[in-house]
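S.K.: Below is the sequence, then the predicted model.
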Amino acid sequence: MKKKKLKLCAKKGSWGMSRKRNSNVIKLKIPGTREEWLKDRNKGIGGSDAGSVLGLNPWKSAYTLWCEKTEKITNDTDNEAMRQGRDLEEYVAYRFVEETGKKVRKSNFSYQRKDYPFMLANVDRIIVGENAILECKTASALTKVQYKKGEIPDNYYAQCVHYMATTGVDRVYIAILVLGKGFYWYVVERDEEAINALISAEKTFWDYVVNDEEPPVDGSESTSNALLQRYPEGYGAIDLFGREEIISSIRDLENSKKSIEKQIDKLKNELKKDLGDHEYGQTNNFKVCWKTAKQNRIDAETLRKKYPDIYSECQKEISFRKFEIKEEDYEQ
């Protein structure tokens, strides 16, 4: 799905939702508790899921999302970033109103498409007098996204497209508070080509869910964590003779990785030799640093010898599954 260039100011839009789109939307009562809300999330694909379906969410893969929707793993985690996002939603909406002069109100409903009932939407605000909604975001100050240049993360864009596809609105305004750095807002206009591409991807994903068929895995940390949560323990052995090709590919790639790492280290050493006693070096395009850094670390061996009781008390057993490939010689 192609992401269109975003505009930093809003255009005057049409009044009221089109009748055809409106007739394709079902209004649902918003769950009264967070527990009910979490349970309802597994009944379909919401706006925050769209980026994962498309492989655009850096924190959650399509495979992880599938595991959650099919209840292979649990999804009841809550963290400080999520808490701040919820608590600051009202403030972000207020800033948007202050910046634009537009009026917004909360919706008393969630939304579902009739023809694609797996498509669900819980919107933050409705723009009064305009066929549009507002999405409120809170982002980390460490973000590398260049909001000043009109950029938004791809998964934010996917969420906006999902809301347009599900609710039938003409546009989505997105307001983003970057903690301690700035406030930005943009408008994502309706794009039928992007919407159709998203619907197709979400339908394919939801078919995996309803058929309890695993989607392809990727190499993300999210997928690795989902597999570990799904299979925390290992027992016995399994026949993998049909997977010789993939095992050989892993070994070949690992050998290539080692070779590349050696080449990188060689080039780094050449630059270190050039720097010598200097901490910095510059070219027209780059700055190279090789400076002394100090850290305080616990000497585990000294602690064990001098304070064995404390060392024993501080030890903690951890369990994990170690993945490795070994060559075996079998007699024919």
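M.R.: That came in fine, so what should we check first?

S.K.: from here on, contacts and neighbour counts on C-alpha atoms
M.R.: Fine.

S.K.: quick one, helices of the stretch 201-332 of the chain?
M.R.: 221-230, 244-275, 300-306, 308-314 (DSSP state H, counting those that start in this stretch).

S.K.: and the ones you listed as TSV, adding distance to K20 and mean neighbour count?
M.R.: Formatted as TSV, the helices of the stretch 201-332 of the chain follow (distance: least, C-alpha to C-alpha, whole Å; neighbours: other C-alpha atoms under 10 Å):
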stretch	distance to K20	mean neighbour count
helix 221-230	39	16
helix 244-275	49	12
helix 300-306	69	11
helix 308-314	65	11
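
S.K.: How about residues contacting stretch 90-107?
M.R.: 123-128, 134, 136-138, 175-177, 183, 185 (C-alpha atoms under 8 Å, 6 or more residues apart in numbering).

S.K.: and the comparison structure, right after this:
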Amino acid sequence: MSDADKLARRSSIGGSDARIIMSGDQFAVEDIWMEKRGESIELDFSEVVLIQLGNITEEFNADVFEHETGLWVTDMQQKVRHPDWEHAHATLDGKVRNCPDCPEKGIFEAKFMLPFNWSLEDAVKKYYGQLQHNMWVTGLETAYLSVLTGGGMWKMAEVKSDFFYQVAMEEAEREFWEAVQSGTLPNFPKAADTPIVVERTKIVDMKGNNEWSVLAGTLTETVEATKKHDSAKRKIKKLFPEDAMIAHGYGVKMKRGKDGRALYEITPAVPMDIAA
């Protein structure tokens, strides 16, 4: 890992960090808290056999996935930041497409696991936080977990975006990052009780629930406005001059973050002075 990559890793939360934050392992959470603050001894993973096997077999794993599914894996090792929070990133094993130039279907996650007492369900549980984080960062709705084992077996699980889990995860990550910046030791496992793998079979009619009625009405009424908002946000960022630090006008202020990304905020309208 280059010095630039190490610095980038310390400056934001990645998928493997999210897995630990959501795991409920207080000691592991404190370890990455110290790492983000630059207070821990840098670990050398070059001799950790399982990690190296995962790295070495990653491209082969993608080849097997493509052969077995008929899908394509592209954009391997692409680094992505969350569009609205600079302290969340994902280093993707790849993106999954129907063809090399087709739209993205989801993210690709390659893992190598030992065959002893192994199950695909356990693999999904173990990496659920990482998968949900990477889907949240990229905005993609599906993760393809592709697992090779030391027993010569390949298995794949298709995991869908979990809105409620991601809400709890974002809250936990933001609280963790506040602890990093303030130097306060994080107190977890707050989010560890979030359900991971649940068989959901019930169909529930929410008629009669007043709060559901109000929120459902708001959601349906603001769909088009939300689409317009998101479209305007993407387009106005493209208008931000490359050599500008701050741009403002008509109630919108845009500034450039430390990583060079354009960040915007809605500012209150200021009444114009009218000469008497």
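M.R.: Thanks, I have the structure now. Not measured: the values here are computed from a predicted model.

S.K.: thinking again about what came up before, in strands, which of the contacts of stretch 90-107 of the first structure appear?
M.R.: Per DSSP state E, strands hold the following members of the contacts of stretch 90-107 of the first structure: 125-127, 134, 136-138, 175-177, 183, 185.

S.K.: quick one: which of these is nearest R113 of the first structure?
M.R.: I126 (17.6 Å; C-alpha to C-alpha).

S.K.: For the closest one, what is the corresponding residue in the second structure?
M.R.: Counting by TM-score structural alignment, I126 of the first structure corresponds to K95 in the second structure.

S.K.: And the strands in the stretch 51-200 of the first structure, which stretches?
M.R.: For the stretch 51-200 of the first structure, the strands defined by DSSP state E, counting those that start in this stretch cover 104-105, 109-113, 120-121, 125-127, 132-139, 171-178, 182-189.

S.K.: wait, I meant the stretch 151-276 of the second structure
M.R.: Going by DSSP E, counting those that start in this stretch, the stretch 151-276 of the second structure shows strands at 154-160, 246-249, 252-256, 262-266.

S.K.: Out of those, which gets nearest to W177 of the second structure?
M.R.: strand 262-266 (18.5 Å).

S.K.: still on that earlier bit, out of the ones in strands among the contacts of stretch 90-107 of the first structure, which is most surrounded?
M.R.: W185 (26 neighbours; other C-alpha atoms under 10 Å).

S.K.: Tell me if I'm right that that one and I152 touch.
M.R.: No. Counting by C-alpha atoms under 8 Å, W185 of the first structure does not reach I152; the two are 9.7 Å apart.

S.K.: Next, count neighbours for E35 of the first structure.
M.R.: E35 of the first structure, neighbours per other C-alpha under 10 Å, totals 10.

S.K.: if we can go back for a sec, K257 of the first structure: which of the contacts of stretch 90-107 of the first structure is nearest?
M.R.: Nearest member of the contacts of stretch 90-107 of the first structure to K257 of the first structure, counting by C-alpha to C-alpha, is T138, at 37.7 Å.

S.K.: give the contact list for that closest one.
M.R.: So T138 of the first structure contacts 84-85, 88-89, 92, 176-179 (C-alpha under 8 Å, 6+ apart).

S.K.: Roughly how far does the equivalent of it over in the second structure sit from V80 of the second structure?
M.R.: Aligned counterpart of T138 of the first structure in the second structure: F112 (TM-score structural alignment). F112 of the second structure sits 23 Å away from V80 of the second structure, going by C-alpha to C-alpha, to the nearest Å.

S.K.: Before I go, just wanted to say thanks for your time.
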